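Colleague: Sequence first, predicted coordinates after that:
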Amino acid sequence: MNKIVKVHPGDDVIVALTDLEAGEEVELDGETYTLTEAIPAKHKFAAHTFAPGEEIHMYGVLVGKAQSEIRRGSWLTTFNTKHAATPLAVRESRYDWTPPDVSKYAQATFKGFQRSDGSVGTANYWLVVPLVFCENRNVGILKEALTRALGYEVATPYQHKVEKILAMLQSGQDDLLLGEEMPLVTKTKPVSPVFPNVDGIKFITHQMGCGGTRQDARALCGLLAGYITHPNVAGATVLSLGCQNAEETTLREEIEKRAPGFDRPVHILNHQTLGNEEQVMDLALKQTLLGLKEANRCERTEVPLSKLCVGLECGGSDGFSGISANPTLGYFSDMLVALGGKVILSEFPELCGVEQNLADRCVDRPTAEHFAHLMATYSQRATAAGSGFDMNPSPGNIKDGLITDAIKSAGAAKKGGTSPVVDVVDYPGKATKPGLTLLCTPGNDVESTTAEVGAGATVVLFTTGLGTPTGNPIAPIVKVASNTRLYNKMNDIMDFDTGAIIEGRESIAAAGERLLNYVISVASGETSVKAVLNQQDDFIPWKRGVSL
């Protein structure tokens, strides 16, 4: 295994692949570097001496400037390096792309649920969702009534632990308690004996719908419409109080906008019109069970890979993410685009510093200008709020080597591969064109993942170097580890390991093909990802406005 790597020939920083000691000599491409101090794995050291104010490059782009002199072989930290990025200028350009060879996948298929509008789901769920937070309790009542009766309830694997601990306490074995081995029961995905072709009923709650701006209410309705019309959803039960900003008519308008002539069942129940809780629950239960009976008639069939729509996400990133996991997603993305599928790249704060590359890849000038406008507007809003894209890296990111937003962004953007940008969509829009779509979302993991699924992603690939349990109610979230240590340490939430790239045992192309095969298995319902097994159903709408 190599100890160090230079990611791009034009870089003037070197990445440590393992912990390096002060005074240690390391060699790369015929050059020897003597380290002036210890360099932790995942962090960077200077390939030459930087003068104060001198530009620093990684991934072939500007990622920072030296705040003070940084000697050759010295550690780049937040104390001697500050964020810097090249300003975006929309320009006339022609982007030539050479897609990867995907001939061996030309006839490949996955088993999906075909919908009448031509879309294909990787799952078959019924959705229960409120238009306003006032109805969250009633959503909970429906969940309690339906999941157990239909066989979708999963007993917590910790129940037997509680019982065993209590027994030990009652028998006076307190001193033996902490040394007792208590393995968990292996989790499996529940299959309803009543509706075996329905993967489950998903109950979504949120804290929006009223008290905010009309724009936020409209955006919420757009997001919910994205979930209701999603290929992974067979139908929906919607609870409305009746007086909220997120009106029923607005939801219907957003549904029609995304899916003209939408024909899957959507039952909207107005609490104030129907009367008391019992009347609402009675009708909701009857309509939902009738809908489930209909949804159960849909079965998986073989469909081409061009019917896949995959979201690209990252969270809890580390200094290896941009070297192993994210480039693997990039190769996968290029393969899927070459096969006629869709991929969605979001998290606009994490595109800061690579805007020029993405703008130059846009299929036409209006698309590039739309991207530049959304980036500039978002950045201005962040600055007005007393923050900025330069404050994006989290403490965990910084601790593991991502010390400027541009370093984090340049690595994060690798998830989008090299294909042309066919469309740029603002939140909470929908990806409609085959190819790579840029979706304006925050860098927040759950808000961004929520938006990608609302935009049509039927599977989301989520890279991480530190570990995160993030999931989604209706789409499988595949956790891709940037390093094998994380994959083994947190195997209860990790699905796919790219650590062999760091260790020099696998190429990015090989890992990308392995990931495509894995996604086919997930999309076909043959492999259940950990977030699904753990019932990690995270859902957070993006609130742009203020509370009123």
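Modeller: Arrived safely.
Colleague: For the rest of this, base every contact and every neighbour count on C-alpha atoms.
Modeller: Will do.
Colleague: now for the helix or strand harbouring V310, which elements pack on it?
Modeller: Here V310 sits within strand 309-314, counting by DSSP states H and E. Strand 309-314 sits against strand 342-345, helix 445-454, strand 459-464, with contacts defined as 3 or more Cα pairs under 8 Å, 6 or more residues apart in numbering; DSSP states H and E.
Colleague: angle of the following helix or strand past it against strand 459-464?
Modeller: Using DSSP H and E, the helix or strand that follows strand 309-314 in sequence is helix 325-338. Compare the direction of helix 325-338 with that of strand 459-464 by axes from the mean of the first three to the mean of the last three Cα atoms, to 10 degrees and you get 160 degrees.
Colleague: gap between stretch 460-467 and the chain center?
Modeller: 8 Å (Cα atoms, centre = their mean, to the nearest Å).
Colleague: try this one next to it:
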Amino acid sequence: MKQRLLKVHPADNVLVALTDLQAGEVVSFEGKNYTLVDFIPAKHKFVTTDMKAGDEIIMYGVLVGKAQSDIPTGGWISTKNVKHAAHGFNSEAHQHEWHKPDVSKWQDRTFMGFHRPDGSVGTGNYWLVIPMVFCENRNVEVLQESLVKPLGYGRKKAYESKAQHLINKVRGGISVDEILYTEVGDGHDEEAAPKVFPNVDGIKFLTHEGGCGGTRQDAQALCGLLAGYVTHSNVAGATILSLGCQNAQVSMLQEEIAKRDPNFAKPLYIIDQQKTGKESDVLDNALRQTLAGLIQANENTRQPAPLSKITIGLECGGSDGFSGISANPAIGYTSDLLVALGGSVILAEFPELCGVEQNLIDRCVDSGKAERFSSLMRTYAQRAEEAGSGFDMNPSPGNIKDGLITDAIKSAGAAKKAGTSPVADVLDYPEKVTKPGLTLLCTPGNDVESTTAEVASGANVVLFTTGLGTPTGNPITPVIKLSSNTALYNRMSDIIDLNTGTIIEGDETIQQAGERILDYVIKVASGEVKVSAVTHGQDDFIPWKRGVSL
């Protein structure tokens, strides 16, 4: 019989239900019997001792909430009887000893990547078209319509043919009632034309709503983010469209590029509309220069590179009560393996580190890193409170429904993505990763804003865990989706790449799953496997304006 209960940490006073448990049922764990007072849905928790109002709820070995009313042994914890609570933290780090995992079987492994002049290695080879301000979005969209399909990067999607089938019905005079129930036809994707540039994975258009009208700090942050994409290892070069008068000036972008790559040597074409004049001249120049850039980008080919050139962004979205005990610890072990191999990993989403700050501070390699992380966390929390919110409001309705009833429970599970390695660096948005090892990056908890930022900081692969199902992707970096449970993997197999529900079912250990994930990462980095987000063209890109975003 498979395990039905889990205690995450020896100090915990709650047990996790791995399957639905009925009220009145007697369940056993580690030689002790519990009579369940309530129905306990899978992924939720019940207390293992009588609780009085004000008593601490401990999970993952840390404070994750306080009882708001008496809860008997075997009672279900929910938002009705438990409120968020977390231990405080200070900047003083305690000694952290890391036991590196055995990486001997990966020591001589390589991946096939695109080598750049700055020494970085990309897992893809893209050309970018970027507006400096939202006023240029329309011109960018015209270029997108003009270039994507003729270059062999677009194809007629199944829903276009399905829509045409229904439109033909409308032309034939179908009624409102009839069209609501008519079959939509057997749509199918049409193959794209052969690629004009076979070594270029795609041309991506990063439209956004920024660049002007906000603060100068907004403009600076946007330019830093865009510079992160221009200098990214997965990017061969870029076409930049500027109106001319916006806050986000081209000179600001160039300064940010120089910060990240002082010897920047990629092709970069800049067009100023107000200097150029007619829109037709702007677009003509953009077409010519973009094609010139693509000719140069096509000269790049995949060559062997050590695994130390991989930088993984760690992300979770649509989390459930299993995320912190299956998918997140699994990629945490993958993170430790990569760090031991000399690679880099990025842990972001600062609102989802509430309650585990001291653990991360204790892992910092020096007091300066600990101080910076502490300061960034306190500042972010303070701004959230000033806006009438707080980290305690981070869990979404979907999170709560699936067992993540407090931010501290969600955070303690989310932090498992970072494994156990030392914190090598702490960065503020949108700074770039420069050190091997684990880096903490200040971003919001919003999935797309955070993923967008991690890629700008250098992630050339993203591991994205989900318990509810999230289709997030990125224009230039493959986002590998991992389900925390098998039911989700089976239900949404079109957007999920890997399943870690095997851990819940007892078919695989966290370490085995972590090793399997690293092997998959190497295949994705080499271009051998296309992840679902890339196949679906899920090119999510949302810059963060440094306001309060949980």
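Modeller: Received the coordinates, thanks. Fair warning: this is a prediction, and the values are worked out from it, not measured in the lab.
Colleague: re earlier: can you lay out the helices and strands packed on strand 309-314 of the first structure as a markdown table showing mean neighbour count and distance to R514 of the first structure?
Modeller: Formatted as a markdown table, those follow (neighbours: other Cα atoms under 10 Å; distance: least, Cα to Cα, whole Å):
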| stretch | mean neighbour count | distance to R514 of the first structure |
| --- | --- | --- |
| strand 342-345 | 28 | 17 |
| helix 445-454 | 27 | 23 |
| strand 459-464 | 27 | 13 |
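Colleague: Same list, these, but as TSV with distance to M490 of the first structure please.
Modeller: Output for these, formatted as TSV (distance: least, Cα to Cα, whole Å):
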stretch	distance to M490 of the first structure
strand 342-345	26
helix 445-454	18
strand 459-464	11
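Colleague: so which of those gets nearest V480 of the first structure?
Modeller: Within these, the stretch nearest V480 of the first structure is strand 459-464; the backing value is 4.5 Å (Cα to Cα).
Colleague: corresponding residue for G458 of the second structure in the first structure?
Modeller: In the first structure, G458 of the second structure lines up with G456, judged by TM-score structural alignment.
Colleague: Where in the second structure does the strand holding V310 of the first structure fall?
Modeller: On the second structure, the counterpart of strand 309-314 of the first structure by TM-score structural alignment is residues 311-316.
Colleague: how much does that stretch stray from the first structure?
Modeller: By mean Cα distance after the TM-score superposition for the first structure, the fitted stretch 311-316 of the second structure averages 0.3 Å away from its aligned residues in the first structure.
Colleague: From the rest of the structure, what touches that stretch?
Modeller: Residues outside stretch 311-316 of the second structure that contact it (Cα atoms under 8 Å, 6 or more residues apart in numbering) are 328, 331, 335, 343-349, 414, 417-418, 447, 450-451, 454-455, 458-466.
Colleague: ditto for stretch 376-391 of the first structure
Modeller: Contacting residues not belonging to stretch 376-391 of the first structure are listed as 83, 349-350, 352, 404-406 [Cα under 8 Å, 6+ apart].
Colleague: Same check on stretch 141-160 of the second structure?
Modeller: 187-197, 202-203, 205, 283, 286-287.
Colleague: Show me which parts of it are buried, residue by residue.
Modeller: 143, 147, 149, 151-154 (16 or more other Cα atoms under 10 Å).
Colleague: Tell me how many other residues surround A108 of the first structure.
Modeller: 15 (other Cα atoms under 10 Å).
Colleague: Actually, V191 of the first structure.
Modeller: Close neighbours of V191 of the first structure, defined as other Cα under 10 Å, add up to 16.
Colleague: again with Y229 of the second structure
Modeller: Counted with other Cα under 10 Å, Y229 of the second structure comes out at 26.
Colleague: Mind telling me what it corresponds to in the first structure?
Modeller: Matched to the first structure by TM-score structural alignment, Y229 of the second structure sits across from Y227.
Colleague: thought that match was touching G454?
Modeller: Yes - between Y227 of the first structure and G454 there is a contact under Cα atoms under 8 Å: 5.3 Å.
Colleague: Please produce TSV containing the buried residues of stretch 141-160 of the second structure, extended by secondary structure and distance to T19 of the second structure.
Modeller: Converted to TSV, those look like this (DSSP: H, G, I helix; E, B strand; the rest coil; distance: Cα to Cα, whole Å):
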residue	secondary structure	distance to T19 of the second structure
L143	helix	52
L147	helix	51
K149	coil	48
L151	coil	50
G152	coil	48
Y153	coil	45
G154	coil	44
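Colleague: I'd like those residues as TSV, with distance to D425 of the second structure appended.
Modeller: As requested, those are exported to TSV (distance: Cα to Cα, whole Å):
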residue	distance to D425 of the second structure
L143	39
L147	40
K149	42
L151	41
G152	41
Y153	38
G154	40
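Colleague: so which two of those are the farthest from each other?
Modeller: L143 and G152 (14.3 Å).
Colleague: list the contacts for K65 of the first structure?
Modeller: 52-56, 81-84.
Colleague: I'd guess it is in a strand, am I close?
Modeller: Yes - according to DSSP: H, G, I helix; E, B strand; the rest coil, K65 of the first structure belongs to a strand.
Colleague: ok, now how distant is it from T86 of the first structure?
Modeller: 11 Å (Cα to Cα, to the nearest Å).
Colleague: Hmm, A38 and L20 of the first structure touching each other?
Modeller: Yes - counting by Cα under 8 Å, A38 is a contact partner of L20 of the first structure at 5.5 Å.
Colleague: which one of the two has more residues nearby?
Modeller: Taking neighbours as other Cα under 10 Å, L20 of the first structure and A38 compare with L20 leading, 19 against 16.
Colleague: What is the neighbour count of the residue nearest to the more buried one when sequence neighbours are not counted?
Modeller: Residue nearest to L20 of the first structure in three dimensions, not counting chain neighbours: I39, with 5.1 Å by Cα to Cα, 6 or more residues apart in numbering. By the criterion of other Cα under 10 Å, I39 of the first structure has 23 neighbours.
Colleague: For I39 of the first structure, give me its contacts.
Modeller: Residues near I39 of the first structure by Cα under 8 Å, 6+ apart: 16, 19-22, 45, 75.
Colleague: and the longest strand for the second structure?
Modeller: strand 235-242 (DSSP state E).
Colleague: The residue mapped onto V280 of the first structure from the second structure: neighbouring residues, count only.
Modeller: Aligned counterpart of V280 of the first structure in the second structure: V282 (TM-score structural alignment). Number of residues near V282 of the second structure (other Cα under 10 Å) recorded here: 19.
Colleague: Can you say which of the contacts of I39 of the first structure are buried?
Modeller: 16, 20, 45, 75.
Colleague: follow-up on the earlier one: residues contacting the match of G458 of the second structure?
Modeller: 226, 230-231, 309, 430-431.
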